[in-house]
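Asks: show me the folded form of this:
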Amino acid sequence: MNSAHGAATVAAAQAGDERAQGELIAEYLPLVYNIVGRALSGHADVDDVVQETMLRVVDGLGGLRDATCFRSWLVAIAMNEVRRRQRAHSSEALCDGLHEAREVADPGADFVGLTIVRLGLSGQRREVTEATRWLDRDDRELLALWWLEAAGELTRADVAVALGQSQQHVTVRVQRMKTQLEVARVVVRALSALPPCEELESLTAAWDGAPGSLWRKRIARHARDCVACGGHRNGLVPAEGLLAGLAFVPVPEHLGGLLPTAFGPAGSGAASAAPAPAPAPAP
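Replies: A predicted model of the protein is given here:
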């Protein structure tokens, strides 16, 4: 959205223009869907979080002081909704007597798989996408934003506002996340190598196939010390180069169809019934 035109649309939406509100929903739904999908790593609640984000955005438009800051404000609300949903699941898990939240993956919403299939990824672009499964939760949340920064859809300032941190702090976090992502890319290569490494097969005999930090560390350690797997780090193209210009994962038809109903016939009818927006940094 052109910044001048975008600010005018936001201002009109703030004044109650239902058509402008509908335009904002249609324009920014793909951005929100891609952020939430990656941050929640294909959790079954992705669609609910996307819808709740858009409801809160429309309901909270009156509190946005600067229309030119709409995008970073919206992204901050999306990340607040992601964290709220994760806290809810963590609380439920504790009530069940578990030490960690159980993330229920929906095979139909696996965002890594959707990204690969819908964007037709291959080679190192596919590898880096598969590697995101191996990141810890905090790194996945950061990746959801940094991925879109690398693709040219967000700025570092947008990312900083969304995380409620300084750009300098975000830069440090991004560097650490990229280091973990590179390790994960080596893990992906080691596991998919043909012929397979016999030592690695022996090491992973008890592995259940679910990516996690413990097995990431074990497999990465093996790859570092193994003669057969030692070359998997060679030739890795920087991740930001692979993501530059990459398109959005298309919004599923069922989600795009639900939103107009949720917002009423003109895109805003139910917004007033939504809870107050989660606190977001005021631009």
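
Asks: for the rest of this, base every contact and every neighbour count on C-alpha atoms.
Replies: Noted.

Asks: now the helices for the chain?
Replies: Assigned by DSSP state H, the chain shows helices spanning 3-14, 18-39, 46-59, 70-95, 111-118, 123-131, 137-150, 156-163, 167-192, 198-203, 213-225, 239-243, 253-263.

Asks: out of the ones you listed, nearest to residue 273?
Replies: Among the helices of the chain, the nearest to residue 273 by C-alpha to C-alpha is helix 46-59 (8.1 Å).

Asks: next, the angle from that closest one to helix 253-263.
Replies: Angle, helix 46-59 to helix 253-263, by axes from the mean of the first three to the mean of the last three C-alpha atoms, to 10 degrees: 30 degrees.

Asks: can the helices of the chain go into a markdown table with extra columns for distance to residue 279 and mean neighbour count?
Replies: A markdown table is the format used below for those (distance: least, C-alpha to C-alpha, whole Å; neighbours: other C-alpha atoms under 10 Å):
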| stretch | distance to residue 279 | mean neighbour count |
| --- | --- | --- |
| helix 3-14 | 18 | 18 |
| helix 18-39 | 17 | 21 |
| helix 46-59 | 11 | 23 |
| helix 70-95 | 8 | 19 |
| helix 111-118 | 27 | 18 |
| helix 123-131 | 31 | 19 |
| helix 137-150 | 18 | 21 |
| helix 156-163 | 11 | 21 |
| helix 167-192 | 20 | 18 |
| helix 198-203 | 46 | 13 |
| helix 213-225 | 31 | 16 |
| helix 239-243 | 31 | 16 |
| helix 253-263 | 21 | 15 |
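
Asks: would TSV of those helices with distance to residue 105 be doable?
Replies: Formatted as TSV, these follow (distance: least, C-alpha to C-alpha, whole Å):
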stretch	distance to residue 105
helix 3-14	35
helix 18-39	11
helix 46-59	10
helix 70-95	13
helix 111-118	10
helix 123-131	15
helix 137-150	14
helix 156-163	24
helix 167-192	20
helix 198-203	26
helix 213-225	17
helix 239-243	25
helix 253-263	18
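
Asks: between these, which one is closest to residue 276.
Replies: Short answer: helix 46-59, nearest of the helices of the chain by C-alpha to C-alpha, at 6.7 Å.

Asks: can you check what angle separates the closest one from helix 3-14?
Replies: 80 degrees.

Asks: wait, which of the helices of the chain is closest to residue 269?
Replies: The nearest among the helices of the chain, by C-alpha to C-alpha, is helix 253-263 at 4.8 Å.

Asks: before we move on, the earlier item: ok, which of the helices of the chain comes nearest residue 232?
Replies: helix 167-192 (5.7 Å).

Asks: to check against the first, give me the structure of this:
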Amino acid sequence: MTPDRESLVADVAAAQAGDKAALGRIMAAFLPLVYKLIGRELDGHVDVDDVVQETMVRVVDRLGTLRDPSSFRSWLVAVAKNEVRRRWSRRQQVLDPVEPGDQLADPQADFVEVTILRLGILDARREFAEAVRWLDHEDGGLLALWRLENEGELSRAEVAEALGISLHHAGVRIQRLKGRLTTGRAVVRALAAEPGCPALDAATAGRDGAVTPLWRNRIARHIRSCACCCGYQGDLMPVEVVLAGAALRGMAPPRRLYSAASPVLPAARRHSAPRHAVSVG
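Replies: Down below sits the predicted model:
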């Protein structure tokens, strides 16, 4: 459980002044949040543990640059998102060689499928999880933050700050995201319907199983104009209700990340920058 605001501000200030116990409390309290955020942004890729460790070390290293201890949570989220971007950038530039025995993510089963199997979620949650596949590529980071907001881990203001946009703009982006999720859920229903719609079958004859925003929009246009399929847009459980209580319990940090924090983080703290400016990079 993350500390209340007053305790957090006190611990951050103490950690900046060199209190290792306060630093340890902060790291232990926020490691699950960082692990959950990065796990979702990386779709459960095997790099998650490494990126989490890199993030926590960078947080300790840069903690002295944080001017306002009360903004620690949103600053931490921004640091985590930057580490995710660094990892994706590195993976695009070079492909790491695969060593025998390396644990690789199953190329036939993405993180959504693993989640479905692991949790055995209800039909509405399964529908939501499948609809996530139909989102725009850049929606992943926003969805991860919005889910944390729904779970009470972040406030809307902290989401906006992590995204580097205004509170109003964050609200607009989240509303658009919810719209795409609703469309995706209707698409999932239409494609899974038995018996299927002959007109939809004809309209998707060349899809070959593709799950892309282009096909999402094409199928959505058919749904809106088809008397057989238009009902799939209605009777959708609100996404906030679907997400309520659906936190990914399987995304708990491995114990070794907690144990690794003891020797690594204090060492990184000794090299932290002087407290003079805010940096998340």
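
Asks: got a TM-score for the pair?
Replies: Scored against TM-score structural alignment, normalised by the length of the second structure, the superposed chains reach a TM-score of 0.80; 267 aligned residues with a C-alpha RMSD of 3.1 Å.

Asks: before we move on, back to that, who wins for proximity to residue 280 of the first structure among the helices of the first structure?
Replies: Using C-alpha to C-alpha, the nearest of the helices of the first structure to residue 280 of the first structure is helix 70-95, at 5.8 Å.

Asks: quick check, distance from that closest one to the centre of its chain.
Replies: 12 Å (C-alpha atoms, centre = their mean, to the nearest Å).

Asks: again with stretch 220-235 of the first structure
Replies: Using C-alpha atoms, centre = their mean, the offset of stretch 220-235 of the first structure from its chain centre is 29 Å.

Asks: where in the second structure does that stretch fall?
Replies: Stretch 220-235 of the first structure corresponds to residues 220-235 in the second structure, going by TM-score structural alignment.

Asks: same check, this time on stretch 4-12 of the first structure
Replies: The aligned range for stretch 4-12 of the first structure is 6-14, by TM-score structural alignment.

Asks: average offset of the matching stretch relative to the first structure?
Replies: With the two structures superposed, stretch 6-14 of the second structure lies on average 2.4 Å from its match in the first structure, counting by mean C-alpha distance after the TM-score superposition for the first structure.

Asks: what residues does that stretch touch?
Replies: 22-23, 25-26, 69-70, 72 (C-alpha atoms under 8 Å, 6 or more residues apart in numbering).

Asks: any chance of the residues you listed in a markdown table, with distance to residue 233 of the second structure too?
Replies: Shown next, in a markdown table, are these (distance: C-alpha to C-alpha, whole Å):
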| residue | distance to residue 233 of the second structure |
| --- | --- |
| 22 | 50 |
| 23 | 49 |
| 25 | 46 |
| 26 | 44 |
| 69 | 45 |
| 70 | 42 |
| 72 | 40 |
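
Asks: look up how far residue 51 of the first structure lies from residue 81 of the first structure.
Replies: In this view, residue 81 of the first structure and residue 51 of the first structure are 10 Å apart by C-alpha to C-alpha, to the nearest Å.

Asks: next: residue 236 of the first structure.
Replies: 37 Å.

Asks: equivalent analysis for residue 208 of the first structure, please.
Replies: From residue 208 of the first structure over to residue 51 of the first structure (counting by C-alpha to C-alpha), the distance is 33 Å.

Asks: show me what residue 38 of the first structure lines up with in the second structure.
Replies: By TM-score structural alignment, residue 38 of the first structure lines up with residue 40.

Asks: wait, doesn't that match sit right on residue 145?
Replies: No. With contact taken as C-alpha atoms under 8 Å, residue 40 of the second structure and residue 145 are classed as non-touching, separated by 9.4 Å.

Asks: hmm, back to that, the closest residue to the match of residue 38 of the first structure other than its chain neighbours and residue 153 of the second structure, how far apart?
Replies: Sequence neighbours aside, residue 144 is the residue nearest to residue 40 of the second structure in space, at 6.1 Å (criterion: C-alpha to C-alpha, 6 or more residues apart in numbering). According to C-alpha to C-alpha, residue 144 of the second structure stands 11 Å off from residue 153 of the second structure.

Asks: and if you look at residue 201 of the second structure?
Replies: 42 Å.

Asks: can you check residue 124 of the second structure too?
Replies: 23 Å.

Asks: residue farthest from the centroid of the second structure?
Replies: In the second structure, the greatest distance from the average C-alpha position (C-alpha atoms, centre = their mean) is reached by residue 198, at 36.8 Å.

Asks: burial of residue 234 of the first structure, as a residue count?
Replies: 8 (other C-alpha atoms under 10 Å).

Asks: list the contacts for the most centrally placed residue in the second structure?
Replies: The centroid of the second structure falls nearest to residue 144 when counting by C-alpha atoms, centre = their mean (2.7 Å). If you count contacts by C-alpha under 8 Å, 6+ apart, residue 144 of the second structure has them with 37, 40-41.

Asks: of all the residues you listed, which comes closest to residue 76 of the second structure?
Replies: residue 37 (10.8 Å).

Asks: for the nearest residue to the closest one once chain neighbours are set aside, give its distance to residue 200 of the second structure.
Replies: Distances taken as C-alpha to C-alpha, 6+ apart place residue 144 nearest to residue 37 of the second structure, at 6.0 Å, with adjacent residues excluded. Distance of residue 144 of the second structure to residue 200 of the second structure, computed by C-alpha to C-alpha: 32 Å.

Asks: again, but for residue 120 of the second structure
Replies: Relative to residue 200 of the second structure, and taking C-alpha to C-alpha, residue 120 of the second structure is found at 29 Å.

Asks: again with residue 214 of the second structure
Replies: For residue 214 of the second structure, the distance to residue 200 of the second structure - C-alpha to C-alpha - is 15 Å.

Asks: now residue 130 of the second structure
Replies: From residue 130 of the second structure over to residue 200 of the second structure (counting by C-alpha to C-alpha), the distance is 19 Å.

Asks: residue 278 of the first structure is nearest to which of the helices of the first structure?
Replies: helix 70-95 (6.4 Å).

Asks: the closest one vs helix 137-150, what angle?
Replies: Using the same axes, to 10 degrees: helix 70-95 of the first structure against helix 137-150 is 160 degrees.
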